[in-house]
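Engineer: Below: sequence and its predicted model.
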Amino acid sequence: MDRVYQALVAAMAAFAAISFPCLLIVLLCRHRKNRLLEPDNRTLSSSSLPVRVSSELSSSWSLYVSAIDSSLKKLSLDDLARATGDFSPDNIIGDGSFGFVYRAVLPGGSGGAVAVKRLSADHAAGAGNREFRAELEVLGSLSHRHLARLLGYCAAGRDRLLVYELFERGSLDAWLHGDAAGGTPVLSWPARLRVTRGAAAALAFLHHDRHPPVLHRDVKSSNVLLDEGFEAKLADFGHARVVSGGPAASHISTQAAGTAGYMAPEIREGVGASIKADVYSFGVLMIEVVSGRRPSWPMKSIEGKEVEPLKWAREKVEADISLEIVDCRMVIGEEKETKEVKEFLDIAHRCTEECPKYRPTMKQVVEMLDKI
């Protein structure tokens, strides 16, 4: 009996010797996993503007934060609510596909105004969150004199907000289509040419000087902002995508994005987009700059049929009567300016070719515009 007892004790001792270290390893692993999943308050802190870190931030977002430019301010929802008057409708200065833009003055700063884009909570977990990340990825790591500057961001629970420098002159869209009789002056031809050159320089930078290149995918007049000197600032990178194959990549696989009237034919047909799709949209923008007409407005063709504005404009250029599309509010008096407008529309015509391979690159567009 003693031998049986001794054998039982020995077996239990052996089991304990084996199981205890295994249990200890399991507990250590679980503890380490829990620590990794906790948001790191230190990475989301700001010396001048405090941040409230939400427990709802996912682990994937925590990993993404590490790639954001450290110069961006990480702002709290409370600070942004105070800065916008609790997101008062009186402070709304614009709206986009995923939310409103507010005028705000941040606490503890120099007192200068900023623009705060708050993505709709309905889109926070889906397309809105993709827009938020796209803007951070592009504007959070780039700097160019013709790109709108991203100053900070907030991610708290389902709220996603982006803070930009504010341009009091507003968008090119407002200047082209505003009511001149109601107080919006008509942009002169030199101002329109300068704005177009600036927007072209921004796109050329994204396509050719940024590695890997960036496809904007929503070039339009409302996404071109104007500073005090009427210099263009390309904005709204919510639809932007990185072209991993470089500028020579034929297409990138992505869902359709853009605005009706500006969208390249290959996008409408469901073919993958390329940087040449941005070139097409920019060509449409150039025609809008000269004509003062929205790309969605129907027009009468030379034969008297109702056609899209782009087709109407291209017909005029091809018939060598391009000056007929010039904004009637804009005075083109000098022979020099008349020549410039014609050359400008010739470039727009090249940019809006149906087949992408016949369109110039944005680098070539910049070179052509600089020669005008």
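Structural biologist: Thanks, I have it.

Engineer: CA only for contacts and neighbour counts going forward, please
Structural biologist: Will do.

Engineer: Surely Arg217 is in contact with Lys276?
Structural biologist: No. Shown here, Arg217 and Lys276 do not form a contact pair, counting by Cα atoms under 8 Å, at 10.1 Å.

Engineer: Between those two, which contacts overlap?
Structural biologist: With contacts defined as Cα atoms under 8 Å, 6 or more residues apart in numbering, no residue is shared by Arg217 and Lys276.

Engineer: max-length helix in the protein?
Structural biologist: Identified as the longest helix of the chain according to DSSP state H is helix 2-37.

Engineer: Next up, a structure to set beside the first:
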Amino acid sequence: MVKESNIKLNNHQYSYREVVAITNNFKTIIGEGGFGKVYLGILTDETQVAVKLLSSSSKQGNKEFRAEAQLLMIVHHKNLVSLVGYCDEGENKALIYEYMANGDLRHHLSVTNTNVLNWKERLQIAVDAAHGLEYLHNGCKPPIIHRDLKTPNILLNENMQAKIADFGLSRAFSTENDSHVSTDHPAGTRGYLAPEFQASGNVNRKSDVYSFGIVLFELITGRPAIIIEPKEHIHIVDWVYPIIESGDIQNIIDPKLQGEFHTNSAWKAVEIAMSCVPTAAIQRPDMSEVLAELKECLALEMSNGRSESRVTGGNMTTSSNPLIMTSLELQSDIAALAR
């Protein structure tokens, strides 16, 4: 007898037999996480999907499975990966999502990826992800805190549109200050965890803002959250601070871009990332402010496509464009923040 599902969803419920058929007997693995393996699937109407199968060895897997399934039923946004359906038959549990053809952001930023994201694409991805997170924080009542925002959890579709995924650790909070002290296993991933969580287990919307700042620094520098050096592991914030202080944007921006970016939008992106990562949560902006600033940053880059500014040898060559003078002021402000 099949155990009845205790998840009440409006989405299509699939039997385990259907899941086996959709994945062609779990033929093609396209990803893997703490929850379990992710397989490529094809529905009867030829739609491609991603099928996340709960591993029997997954820690707290049942809890995260239900959290993710129930949350994705009530949240809908163009920058959140959408749930197509689910399977909940006893020990056999699976979540079926829209297929994101271009995989995760971490892969696109890795040194092994030959298709380098250009500067404009990176800014657009940042805007997309900010839209998704801002919706969770301010468009949902009560607000939803993702708790595990990182580049592997930002997926890209066939049009390179970014969507936030992996909501297994997310929480909806309706307390006065929208915060929560975690008493279960640690949420999040090393390198992305906000200082207040590491110190006390306390999480709130500003904890996600910190994680977003780390993601933004990864987009800017091309480096991972934890940089592995021969003798030590360096957090990306500790790596970038002294370079910001030196004022040389060329040494901050991903070298794979080969200088193909505009200095003023680059400094503004760095400034936004910096604003997200102060140790004190109260000093970080709301995601609505971060989103607005990133939109301005992207607009600046678009307008500079028609300007004469360019980067040469780490220093900026300027025309009479007043926006460029603004970037010099940003550089000074950021250096002051880093001290």
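Structural biologist: Received it, and whenever you're ready, just let me know what you need. Just so it is clear, the structure is predicted and the values come from calculations on it, not from any experiment.

Engineer: residue ranges for the helices of the stretch 101-250 of structure 1, please.
Structural biologist: Residue ranges of the helices in the stretch 101-250 of structure 1, as given by DSSP state H, counting those that start in this stretch, are 127-139, 172-177, 189-204.

Engineer: Could you identify the helix or strand that succeeds the longest helix of structure 1?
Structural biologist: Scanning the chain past helix 2-37 of structure 1 towards its C-terminal end, the next helix or strand to appear is helix 59-65 (assignment: DSSP states H and E).

Engineer: what's the matching range in structure 2 for the next helix or strand along the chain from that following helix?
Structural biologist: Proceeding C-terminally, helix 59-65 of structure 1 gives way to strand 73-74 as the next helix or strand, assigned by DSSP H and E. Per the alignment by TM-score structural alignment, strand 73-74 of structure 1 matches residues 12-13 in structure 2.

Engineer: cool, and stretch 144-160 of structure 1?
Structural biologist: Residues 77-93 of structure 2 are where stretch 144-160 of structure 1 aligns, taking TM-score structural alignment as the criterion.

Engineer: before we move on, what about stretch 16-26 of structure 1?
Structural biologist: Mapped onto structure 2 with TM-score structural alignment as the criterion, stretch 16-26 of structure 1 occupies no residues.

Engineer: got it, and stretch 221-235 of structure 1?
Structural biologist: Per TM-score structural alignment, the counterpart of stretch 221-235 of structure 1 in structure 2 is residues 151-165.

Engineer: What is the neighbour count of Lys357 of structure 1?
Structural biologist: Taking other Cα atoms under 10 Å as the neighbour definition, Lys357 of structure 1 ends up with a count of 10.

Engineer: got a list of what the counterpart of it in structure 2 touches?
Structural biologist: Under the alignment (TM-score structural alignment), Lys357 of structure 1 pairs with Ile282 of structure 2. For Ile282 of structure 2, the contact set (Cα under 8 Å, 6+ apart) comprises Lys206.

Engineer: In three-state terms, label Ile282 of structure 2 for me.
Structural biologist: Three-state assignment for Ile282 of structure 2 (DSSP: H, G, I helix; E, B strand; the rest coil): helix.

Engineer: Run a quick neighbour tally on Arg217 of structure 1.
Structural biologist: If you count neighbours by other Cα under 10 Å, Arg217 of structure 1 ends up with 27.

Engineer: quick one: contacts for it?
Structural biologist: For Arg217 of structure 1, the residues meeting the contact criterion (Cα under 8 Å, 6+ apart) are 239-241, 257-258, 277-278.

Engineer: now with 6 Å?
Structural biologist: With contact set as Cα atoms under 6 Å, 6 or more residues apart in numbering, Arg217 of structure 1 has these partners: 239-240, 258.

Engineer: would a markdown table of the residues you listed with neighbour count be doable?
Structural biologist: Converted to a markdown table, the contacts of Arg217 of structure 1 look like this (neighbours: other Cα atoms under 10 Å):
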| residue | neighbour count |
| --- | --- |
| His239 | 22 |
| Ala240 | 20 |
| Gly258 | 19 |
